[in-house]
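Enquirer: Predicted model, plus sequence, below.
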Amino acid sequence: MLVPVILSGGAGTRLWPVSRSAYPKPFMRLGDGQSLLYKTLDRALRLSDDGTVLTVTGRDYYFLTRDEYAAHPDADLDKLPFLLEPAGRNTAPAVVLAALHALEQCGPDATLLVLPADHLIRDLDAFAADARRAAALAQDGWLVTFGIRPTHPETGFGYIRMGAAIEGLDGRAVGAFVEKPNRETAESYVASGDYVWNSGMFCFRADALVAAAEVTCPDVIAAARACHASESGQASPIEFARELFLAQPDISIDYAIMERAPRVAVVPATFDWSDIGSWKAVSDMDAEADDAGNRVRGQAVIVESENCYIQSDSRMVAAVGVKDLVIVDTGDAVLVADRNRAQQVKLVVDRLRATNHQSATFHTTVHRPWGSYTILEDADDCKVKRLTVKPGHVLSLQLHNKRSEHWTVVHGTAKVRIGEKEFLLNANESAYIPMNTVHRLENPTDRDIHLIEVQCGDYFGEDDIVRLEDRYGRVKAKA
């Protein structure tokens, strides 16, 4: 049984300001309107034997991920179980926990196909053929990784030196895993033809992975067993206990297992691949180039400029007499960078985080389990949001100690509770919620409702929320 495992998350650093920690790269939409996560699910569903796809992701991304999955016409949400991490961790804990879950639910011969959710692969037929080659190796007990044939001497990827062909199977033994090289070394790797890029995708039987972990990283497997045992038998989504989860070593599957295990194979990929690791990578593949090499998503006026990439969500961007720039405007932040120094964008995020600037984490539009809100104004004396509440969803029963709120419905009908009173609020009607008053808003209809929320007071932080009841299991004082 082939069980695809999607690993989804990220720090939101390399593709800021579109990717942020609350909305990392897997949710980023490409020019065709699809997210990288959606495309990964599509690949996984094509290979799953019965439509089952296991996802390991952060707790904060669960509802956003479910919404992405629900949009796929072939996805059966009942066959898409989730393992939810309470905090960021490396890939070894995620993959080992997925293997333990698969052993329990699918049996020892379940073959896992591990797919990061932030890769772009266009040739789906070639990918499926290579995945089947890897699955055949996995059934023979090999731990398999996918190697990408280098197209240039890349210094930002790890490499795999390929060893001898495996008799009777379509793959090569791994000679060695190699760290990111300098330019000269990378050039020699490409020239030799013996090296491939390490893609970070894997295939192995669940029992073989666990057996290898027992030998190569007993601390990882012991901590994972304790974490898994505490939630064994729980229905999806399975949210691991924070203390037990954080007891796991913070280590990648490459270091913990793949580089130390005895039977490790590589399948040289025949499919195209990109991890879209920088804005330069995005600019090379997203949108059509004009005669001067400029690519545009959104609205832009370009005058005597060359080899620029411009992306704007809403505003007009003008570029005059410039070349080799990346310009990205998300409404609340603008990035201007040399295309050839796009990897340094993460230094911008480091500085924003050092000052606790909100733009390192959130967009002006923030996604919540019940829908989303967009900040229209954030001043010292008021904060204005536009809320969208999905059909059948409800905000938590809550109160605020430091602000009052005014709700005005602009589209649809909301069910509102203020204090002990419940009533319907229709389009062009308003309600006032005094400070320290219990309140809740619900969408009882089958269409989105939209409303404007005006907050008044002397503090508007999201931590001024005292939750009394919450359908989505969020903790007190967390938005």
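Expert: Yep, it's here.

Enquirer: When you work out contacts or count neighbours from here on, use the C-alpha atoms and nothing else.
Expert: Will do.

Enquirer: start to end distance for stretch 387-404?
Expert: Stretch 387-404 stretches 16 Å from its first residue to its last (C-alpha to C-alpha, to the nearest Å).

Enquirer: Buried residues in it, which are they?
Expert: Buried residues in stretch 387-404, counted by 16 or more other C-alpha atoms under 10 Å: 387-391, 393-400, 402-404.

Enquirer: So which other helices or strands are in contact with the helix or strand hosting Gly200?
Expert: Using DSSP states H and E, Gly200 sits in strand 195-205. Strand 195-205 sits against strand 111-116, helix 124-139, strand 143-148, strand 159-165, with contacts defined as 3 or more C-alpha pairs under 8 Å, 6 or more residues apart in numbering; DSSP states H and E.

Enquirer: next, the one to line up against it:
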Amino acid sequence: MASPIVPVLLAGGTGTRLWPVSRDALPKQFLPLMGKHSTYQETLLRVRGPEFGTPIVVTGPDFHFFARRQAEELGIDVTVVIEPMRRDSGAAIAAGAAITLKRDPQAVVLALAADHIVLDPEEFRKTCVAGRAAADLGRIVTFGIKPTEPKTSFGYILPGKAIDGTETAEVERFVEKPDLATAARYVQDGYLWNSGNFLFRADVLLGELQRLEPDMASAVEESVARSNTDLGFVRLDAEAFARSPQKSIDYAVMERTDRTAVVTGRFRWSDIGSWDALFDIAPTDSNGNVLQGPVTLMDAKNCVVHSENRLTTLIGVEDLVVVSVADATLVVPRARSQEVKDLVAKLKADKRPEAIVHRRVHRPWGYYESIDMGERFQVKRIVVLPGGMLSLQRHRHRSEHWIVVRGTAEVTIEKDIKPVHENESIYVPLGAIHRLANKGKIPLELIEVQTGSYLGEDDIERLEDVYSRV
């Protein structure tokens, strides 16, 4: 019996073209751009079935708890691998393949971007099965998508002659993102969109990497060999991983190997590379608008409007992208939506925190969000998930007042440990060693009022931490 296909999900990107929803501190793969699940969760659901093994998720040191939490929400078991720094898709895929190979020498890997959207999961699974025959023969299979129209935001693949005994073809050539006239010619000539998803035997991919990119292969294999398990996560060795060149799997292997094959996917797909891309896959109203959240329009056509928690209204406009979140608003013509990345770069240069962090900040124990701030005070809403525990800590410049509005808190202040129930409050003096925990079965919610001369997050001295952050 053939081994199941092992999904390796790449979940470490940033997705700045979808700002202000997607930011470095919490990028697009972990956000619900369509429906109630994030694209990462939708990817996990797509590879749940008898054809697939336990997914391996490769992500960065800021997202590993969040990746596991979102998988747990679906009841899906995953292996989360922490890459110490970004080295592009080449090293990330190689690490997933090396870990898979240690577990099963015959393993077939399905490498997927966690921030893509697929609207036909059954067709996707059929494509995986169709591509496996070529992967078993030692081919590195890429997923080509039959174009619906000329697109300048995708790379293209020209299929060659059919590979006997499979539903795949050799790859005649890969081409970069074209201009519109060239893209139209590619569609006429039978080119496919390059989806950036791959299927291969783990030993084959690593063998080609050793041949074509020996420095990357040795760095990744050493980082896996020297990896350790920390709180259930696989943490790659940082010193070894840092020696890997920073290259995509396309440049490192796919455009240089003679083992490529392409399988045609007939599912609806998008990499959601910009807000304008939602028109390819999201439902529209009678005037061609894509709407998410509390939105009211009058005489508006062909707009993307994404609103979180507040009413957003448009009158008499066309072809706009409007995105409204708690701390930022974006308005841009649809035709210039790719330029959002440049806007984010400008915001970073101006040292605007909104370029990087959300008002809601996620932590291993839950999250907090800023409600109000003045010269010597800040008000936060804090939610601690069941079983969550903040670090044992103290502050040099601020005191805190906690008011519990839901659940029961277990509060440590110096040597005193006591429960604080709903509608009760407690004061944490400046400099006091303290900790907050939720030993209950429901989320703990409280309002925190900070007062003092300095209120930055770096005024936290951690003394103990169950999440290894000391």
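Expert: Here it is on my side, so go on. Everything numeric in this text was worked out from a predicted model, so none of it was measured.

Enquirer: Now the TM-score, please.
Expert: The TM-score (TM-score structural alignment, normalised by the length of structure 2) is 0.96; 467 aligned residues with a C-alpha RMSD of 1.6 Å.

Enquirer: thinking again about what came up before, switch the helices and strands packed on strand 195-205 of structure 1 over to CSV; also include distance to Pro369 of structure 1 and mean neighbour count.
Expert: Putting those into CSV (distance: least, C-alpha to C-alpha, whole Å; neighbours: other C-alpha atoms under 10 Å) gives the following:
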stretch, distance to Pro369 of structure 1, mean neighbour count
strand 111-116, 23, 25
helix 124-139, 32, 19
strand 143-148, 35, 26
strand 159-165, 40, 19
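
Enquirer: closest one to Ser199 of structure 1 among the ones you listed?
Expert: Closest approach to Ser199 of structure 1 among those is made by strand 143-148 (5.8 Å; C-alpha to C-alpha).

Enquirer: Which parts of structure 2 are helices?
Expert: Ranges of helices within structure 2 are 39-46, 64-73, 88-103, 121-136, 180-188, 202-212, 214-225, 238-241, 249, 340-349, based on DSSP state H.

Enquirer: Of all the ones you listed, which one is nearest Ile157 of structure 2?
Expert: Taking C-alpha to C-alpha, helix 180-188 is the member of these nearest to Ile157 of structure 2, at 9.0 Å.

Enquirer: What's the separation between the equivalent of Pro419 of structure 2 over in structure 1 and Arg132 of structure 1?
Expert: In structure 1, Pro419 of structure 2 lines up with Leu424, judged by TM-score structural alignment. Using C-alpha to C-alpha, Leu424 of structure 1 is found at 55 Å from Arg132 of structure 1.

Enquirer: which ones are touching the aligned residue in structure 2 for Asn182 of structure 1?
Expert: Applying TM-score structural alignment, one finds that Asn182 of structure 1 aligns to Asp179 in structure 2. The contact partners of Asp179 of structure 2, by C-alpha atoms under 8 Å, 6 or more residues apart in numbering, come to Thr152.

Enquirer: Next one: Asp179 of structure 2 from Phe154 of structure 2, what distance?
Expert: 10 Å.

Enquirer: same question, Pro84 of structure 2
Expert: For Pro84 of structure 2, the distance to Phe154 of structure 2 - C-alpha to C-alpha - is 29 Å.

Enquirer: Kindly report the same for Ser195 of structure 2.
Expert: For Ser195 of structure 2 relative to Phe154 of structure 2 (C-alpha to C-alpha), the value is 8 Å.

Enquirer: Done for today, thanks.
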